[in-house]
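> next come a sequence and a model predicted from it.
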Amino acid sequence: MARDLNTDPRLVCVGANLESKVILEGLIDIKANIVSLVTVPVEKSNNISDYVDLHPICSEADINIIDTIDINDHITIQQIRLLKPDYIFTLGWSQLFGEQILAIPEKYVVGSHPSLLPEGRGRAPIPWTILQGLKQSGVTLFRMDNKIDTGPVLVQNMFDIPDAAYAMDVYFLATQNLRSAFCELYVKLKSGQAVEVLQDTTKASYRAKRVPSDGHIDFNHSATDIEKLVRAVSKPFPGAYVYHKGNNIYIWKASLRNIPPYIGTIGQILTKNKDSLLVQAKDKPIWLSHFTDDAGPVDINYFRIGSRFNYVVDDELYKLWQEIEALKRGK
């Protein structure tokens, strides 16, 4: 009943991942009037790499839960509409919002993006930030419209990116800045001081979707590019990988420090220490470590010095030709 008497702006929050948890906790701390959280049920969360179960937090804070796997589902839309929100805060949700969702709140839907819009519109912002070698990035809250990352800016926070940062390092920086930004925006909305700034479309840039296969390591690339790839797609993302002994081997750490004077063929394991392999890239060797396969961690002793990662295409085609010829002769 007390919640119904609250005259502060009514929020419906949408999220199901780690950044959603951190932001939600921040909004709870400043006593935001959260009338419901839309989230993904645990049993439907397998495809969300950074999923966090937010049900316990909402239970403790007495926040209503709407479970869904489709924000545009008509039942979900109906449930949100009945709550009569002033704003919908998108804390962490990858699905695009349809026109019906955008039309629900009395005011508008707030979108979030971990880049300094209009730069970096689109997909996979954290991996692309590392792959592009950026030294600074930021987060943007904006008034969501029916396009992607194009609405007027409400809040922007900038942060520096440490040298040799991994995806999770940038993820945490973005998450903490998003928490601050959402709390700042809510205070401004309460006091009527929120300001909208149109994005300068002449400065817009766009990032394409990335898929797990983009994490394949091609040792014909430079050691610097390989090191950036390993960092960019490390946890909470699917990881960089190679082929070895018929298996996918995932590599979670890479280093260009203290490279000894070895040279070998592309993709060859040159030497190893207690936890790392020195592997030849196009221009110079690189240290790789923290290996897993689909079953779990892979011991360093699984790898033999002198062996090579990935396949030599011509050799594999020749083997295939031999097998086909053998089958023909067996007829």
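That came through, no problem.

> can we go C-alpha only for contacts and neighbour counts from here?
Will do.

> who's in contact with M158?
Contact analysis of M158 by Cα atoms under 8 Å, 6 or more residues apart in numbering lists 116, 136-139, 177.

> who wins on neighbours among these?
The residue in the contacts of M158 with the most neighbours, by other Cα atoms under 10 Å, is V139 (24 neighbours).

> surely that residue touches A174?
Yes: between V139 and A174 there is a contact at 6.4 Å, judged by Cα atoms under 8 Å.

> what do these two both touch?
P114.

> show me which pair in the contacts of M158 is furthest apart.
Spanning the widest gap among the contacts of M158 are Q136 and N177, at 13.0 Å by Cα to Cα.

> between those two, what contacts are shared?
With Cα under 8 Å, 6+ apart, Q136 and N177 have common neighbours 158-159.

> can you pull out the helices in the stretch 101-250 of the chain?
With DSSP state H, counting those that start in this stretch as the criterion, the stretch 101-250 of the chain has helices at 125-131, 167-191, 223-232.

> want to compare, so here's the second one:
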Amino acid sequence: MTSAVVFAYHNVGVRSLKVLLAHGIDVRLVITHEDNPGEQIWFASVREVCREYGIACITPADPNADDVVARVAALDADFLFSFYYRLMLKAPLLATARLGAFNLHGSLLPKYRGRVPVNWAIIHGERETGASLHVMNIKPDNGALVDQQAVPILPDDTAQDVFTKVMVAGEICLDRALPRLIAGTATLTPQDLSQGAYFGGRTAEDGRIDWRQPARRIHDLVRAVTHPFPGAFADLPGGRLHVWRTRVVDQPAPAGKPGMLEFRDGSHTLYPLGGGCLRVLEADIDGGALPEQDLPLLRIP
């Protein structure tokens, strides 16, 4: 029976682990994370899946610690898989897998290597992304490709909408590739790294809106960082504005309106300095309802 050690977290980890089990893989150990009490946990638990299936599961702070590497090496597994695991796995760990170590990444590599690829793809206005199964090495997300599956990004899709699609795309990749990996017939295609770049993690402050951007760019930021993420925001004269959902309206800003949040006919519209306009579908100021009046988008000195 083909065997594996799995590093996994989040919904992607849950679904991918179940794909391995569906293919009869002997999962000898799962390494996951302790949930961060300061993080909103809106996703499924890998540890709960391990309890359900009777799989050994550990949550080391450092997966590359000598005792963890020794335990993984002693299992003599055929494969090592990483599914949305948040820490880098170093060379000694990767070398423990007899037939190779593989990672499932949430973009169409080589584009959007690195952190939070779904959010970055939306912020940049991409109309397509996907999942990539690739060889793991000591540099993140640059190993040879085993399989990829594309999904569309619709103009009003949020990060959670796209993440759900990418999760299914990853499941398809893994399900399709496993028979070839097990048989030793998988084709490994080197990445052309010049066709993409690395992107870093994001913080709540990265959701600050730049009103000099055009409406479409601001809309892309809003949908990329809306719930369950901290949201797009700006400090207005009336308090901190959080914008959770918008729609691009194909009309020019009226004279005198650029730089304003307008209230008219029972709804609010944003007119960024960068041009265009956004219908506000969900927003708040300091956690409360928007006032039924016009507001400037920038603080007046």
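Alright, I've got the coordinates. It should be emphasised that the depicted structure is a prediction, and the values quoted were computed from it without experimental measurement.

> show me where the stretch 51-200 of the second structure has its strands.
For the stretch 51-200 of the second structure, the strands defined by DSSP state E, counting those that start in this stretch occupy 57-58, 79-83, 100-105, 113-114, 128-135, 145-152, 198-199.

> okay, now the alignment partner in the second structure of G111 of the first structure: neighbour count?
Matched to the second structure by TM-score structural alignment, G111 of the first structure sits across from N103. By the criterion of other Cα under 10 Å, N103 of the second structure has 26 neighbours.

> so what's N103 of the second structure up against?
Per Cα under 8 Å, 6+ apart, neighbours of N103 of the second structure: 81-83, 133-136, 141.

> mind putting the residues you listed in TSV, distance to L181 of the second structure included?
As requested, these are arranged in TSV below (distance: Cα to Cα, whole Å):
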residue	distance to L181 of the second structure
F81	12
S82	15
F83	16
L133	11
H134	11
V135	11
M136	14
D141	19
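
> of those, closest to R15 of the second structure?
Nearest to R15 of the second structure among the contacts of N103 of the second structure, with distances taken as Cα to Cα, is F83, at 9.1 Å.

> which residues does the alignment partner in the first structure of the closest one contact?
Structural correspondence for F83 of the second structure with respect to the first structure (TM-score structural alignment): L91. Going by Cα under 8 Å, 6+ apart, L91 of the first structure touches 13-15, 19-20, 23-24, 111-112.

> kindly report the same for L281 of the second structure.
Contacts here follow Cα under 8 Å, 6+ apart; on that basis L281 of the second structure touches 244-247, 268.

> of these, which are reproduced in the first structure?
Contacts conserved in the first structure for the contacts of L281 of the second structure, counting by both residues aligned by TM-score structural alignment, their matches' Cα atoms under 8 Å: 244-246, 268.

> my guess is R3 of the first structure meets N33, correct?
Yes: taking Cα under 8 Å as the definition, R3 of the first structure is a contact partner of N33 at 7.4 Å.

> show me which of these two is the more surrounded one.
Taking neighbours as other Cα under 10 Å, R3 of the first structure and N33 compare with N33 leading, 20 against 13.

> for L317 of the first structure, which three-state class applies?
helix (DSSP: H, G, I helix; E, B strand; the rest coil).

> run a quick neighbour tally on it.
Other residues close to L317 of the first structure by other Cα under 10 Å number 11.

> reformat the strands of the stretch 51-200 of the second structure as a markdown table; add distance to S45 of the second structure.
Output for the strands of the stretch 51-200 of the second structure, formatted as a markdown table (distance: least, Cα to Cα, whole Å):
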| stretch | distance to S45 of the second structure |
| --- | --- |
| strand 57-58 | 12 |
| strand 79-83 | 13 |
| strand 100-105 | 18 |
| strand 113-114 | 23 |
| strand 128-135 | 21 |
| strand 145-152 | 24 |
| strand 198-199 | 26 |
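
> with that, I have no additional questions.
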